[in-house]
Structures are given as structure tokens and as C-alpha cells.
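J.: Have a look at this fold, sequence not included:
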């Protein structure tokens, strides 16, 4: 037999319980930052705004003038010549972080790039590792913590969606088939 107290307790519990048919308030979608949110001071002055290249693949490479990999500037220029007309943006980011191999100023960096035939955009010298890294490199390290630059000429390929599509260490030449294939794939993605 059920007494009034049991019925009253059950009724109050039902009223106090959240309504399962009512949906929780909708939460705004999480907005993730893309590479297009960043800019770099340009070697020749002004800014290189990645947003100006939104929807295009980007190859961001930390460079150095006195490195054994410095001849990769020529390979980067080959990529620029081959793929720029199809939408690829290449950005060289000089850095003195590895072996002190970019000790000079803007003039020395520009001379090195020109000696190797580079005509793609070059940023002003930036830090690419550690707590003082440029915000793009902090973002990339967050996105791909196992694929951070360990030396000069580390390559981040950013897809049309603004997220890192592929990463190539310094030991992989810009003209390597793997790099060209990844770029072609990024260019083909809609």
C-alpha cells in the first residue's frame, strides 16, 4: 500500500528533476585559429599577412644564410616557379635559432636569398622555437608538437583550409618527390 507521503515525495522528485525532453542550451562552435591569422614583418619592410593568401596552400620554411642547407633556397625557388601560378605561397622565415647561422641583418639575408635566386617572399628574422617563438611557430608547435623545427630549413605545408597538411624536416629537399606530391595534393584540394 502506498501512502500519501510516498506519492508526494515522488511528485516533488519529478518536478525537481531536469526535464530530459528539454535540450541543453546550444553551445557556440569552437573556433580554431588557422595559419591565416598570422603575419610576419617582411624583410624589406611592411608586413606579410597570411590572410592575404587565405584559401591557398602555404609553405613556410625557416631559413638561414650560413647553413649547410642554405642551397635549399634554390629548391624553394624551383617550387615557387613551378607552383606559384597554381596558387602556392612560399614564405622564407630567416632564423638565428640553430647554430647561430643567420647572424647578419636584413641586407645580408637578402643578399643570400638573391645569390640563390629566391624571388618568393622573405620575412624579417624571427625566433622559431621556444617561449619567444613567433606566434605562427607557437601555433604550429601546438598543432604538431612532434614536428617542430629541429634545424634550419624545416618546412610546414599549410593546406587551403589553413591547417598544417604536412611537415618536412631540413633533410628533405624542397624538390623531393614527397614535397612536390604533398603540394600538388594541397593545390588539388577544394
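T.: Yes, it's here. Quick caveat, the model's predicted, so the values are computed rather than measured. Numbering: from 1, shown residues only.
J.: When you work out contacts or count neighbours from here on, use the C-alpha atoms and nothing else.
T.: Fine.
J.: Do a quick rundown of the strands in the chain.
T.: In the chain, the strands defined using DSSP state E lie at 39-41, 47-49, 58-63, 89-94, 155-158, 164-168.
J.: tell me the most buried of the ones you listed?
T.: strand 58-63 (a mean of 27; mean count of other CA atoms under 10 Å).
J.: Which residues are in contact with residue 100?
T.: Counting by CA atoms under 8 Å, 6 or more residues apart in numbering, residue 100 touches no other residue.
J.: so how far is residue 136 from it?
T.: 21 Å (CA to CA, to the nearest Å).
J.: just residue 150 next, same as before
T.: Taking CA to CA, one finds residue 150 at 16 Å from residue 136.
J.: Comparing these two, which residue is more hemmed in?
T.: Shown here are residue 150 and residue 136; by other CA atoms under 10 Å, residue 136 has more neighbours (19 against 13).
J.: quick revisit: can you check which of the strands of the chain gets nearest to residue 176?
T.: strand 164-168 (10.0 Å; CA to CA).
J.: And the closest one, what does it pack against?
T.: strand 155-158, helix 177-188 (3 or more CA pairs under 8 Å, 6 or more residues apart in numbering; DSSP states H and E).
J.: between the last one and strand 164-168, how big is the angle?
T.: Helix 177-188 runs at 170 degrees relative to strand 164-168, counting by axes from the mean of the first three to the mean of the last three CA atoms, to 10 degrees.
J.: another one to put next to it:
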């Protein structure tokens, strides 16, 4: 059976990044989009990178255009947007699918390890529930990524320990990461 360290992803520049290179580190993996209501989450994600990278946090930003076409640009355009508007410094991968026939094998694995558990009860969570129930009335019954800015946390031993939907308070994500470092 595969484990986290068996996978790799490709950077926007075409370089392969092996998850095995992250042994002993905590990894936050997030599918992103530049034109999404959750795009401002780049700010706290970048702050976490600044605060915890030297303590062993790695972040993998994987742009995805599968949700509302909210990441339509090229890899270079997406990178420019993120660095100009959010001053991001963490690694950005090649735009990729996270669901369906062309999904990254890494995302298939992540979803098998941590399925969908709901959006919570916030106002935005209620909006997401209503929105997704129109697209797929059975969205709650599968582990697919539901929207941009879904986050997975992998511990220092390669265990996928958490999945956070985009509606989760970023302070909760940060507390999870701090506890693992």
C-alpha cells in the first residue's frame, strides 16, 4: 500500500518535488485558486510559512481550476498574482486537477486518508452547503475535494492527520500545525 512519501508533484517550473524529501517535516497541502472568495486565505497561509518554515513546516500550493473556473490563468500568471497580491514565498506547484480522472495521485491518496467531514456551521459553511447541494445533492457522501482552499496536514511521519475545508477558521489550521511541530 502506498504512503505519503511515495508521491511527488511538479512545480510550476516543471521540477519534480518528492514527498520523501519532507520526511521529518509537517506538510500543509492546499488546492488554491486566484479568483475565489477564499483567496484571501493566502495571507494567513503565508504568515504560517514565515512563522513555522524554519521549525519544520512545508507548504505545497497546488492551484486548481476545477471549482467555478476560479484559477483560469497560466502557471506564470497564477504565480505572479500570488506574489504581487499576497507576497507568497512558499512553493507553488503546477496547476492540476484534484478530483476526477486526471487528478493528481497525491490527492487521491490524501482523500482516501481523510474524507469529507462537513463544512461546520458558520455563515460561509451554510452558503457552501446550499451551493454544493445544487451542484451535487450527494456531495456529503464522497471524499472528493469540494472547493478551493481545502487543506491537508501531514505529520512528521507521513501520516495524513487532518483535512480542513475552506470554511474552517485558519486559526484552527494553525493550531493543528503548531501542535505537530
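T.: Received the coordinates, thanks. These numbers come from a predicted model, not from an experiment.
J.: Now compute the TM-score of the two chains, please.
T.: After superposition, the two chains reach a TM-score of 0.80 (TM-score structural alignment, normalised by the length of the second structure), with 154 aligned residues with a CA RMSD of 1.3 Å.
J.: follow-up on the earlier one: dump the strands of the first structure into CSV; add distance to residue 106 of the first structure as well.
T.: Below are the strands of the first structure laid out as CSV (distance: least, CA to CA, whole Å):
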stretch, distance to residue 106 of the first structure
strand 39-41, 11
strand 47-49, 14
strand 58-63, 13
strand 89-94, 9
strand 155-158, 21
strand 164-168, 26
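J.: among these, which is nearest residue 129 of the first structure?
T.: Of all those, strand 58-63 sits nearest to residue 129 of the first structure, with 10.4 Å by CA to CA.
J.: Superposed on the second structure, what's the mean shift for the closest one?
T.: On superposition with the second structure, the mean distance recorded for strand 58-63 of the first structure (mean CA distance after the TM-score superposition for the first structure) is 0.2 Å.
J.: Determine which residue lies closest to the centroid of the second structure.
T.: residue 30 (1.1 Å; CA atoms, centre = their mean).
J.: That one against residue 151, yeah?
T.: Yes - between residue 30 of the second structure and residue 151 there is a contact under CA atoms under 8 Å: 4.5 Å.
J.: Identify the residue of the second structure aligned to residue 171 of the first structure.
T.: Mapped onto the second structure by TM-score structural alignment, residue 171 of the first structure lines up with residue 167.
J.: of all the helices and strands packed on strand 164-168 of the first structure, which lies closest to residue 107 of the first structure?
T.: strand 155-158 (23.4 Å).
J.: how about residue 3 of the second structure, what's its partner in the first structure?
T.: Per TM-score structural alignment, residue 3 of the second structure is aligned with residue 34.
J.: Compute the number of surrounding residues for the match of residue 171 of the first structure.
T.: The number of residues packed near residue 167 of the second structure is 21, by other CA under 10 Å.
J.: measure it to residue 117 of the second structure for me?
T.: Distance from residue 167 of the second structure to residue 117 of the second structure, counting by CA to CA: 12 Å.
J.: in the second structure, which spans are helices?
T.: Secondary structure of the second structure (DSSP state H): helices located at 42-52, 75-86, 105-113, 123-135, 170-180.
J.: Quick one: the residues in the second structure that stretch 77-86 of the first structure pairs up with.
T.: By TM-score structural alignment, stretch 77-86 of the first structure lines up with residues 46-55 in the second structure.
J.: circling back: in the first structure, what residue corresponds to the residue nearest to the centre of the second structure?
T.: For residue 30 of the second structure, the residue aligned by TM-score structural alignment is residue 61.
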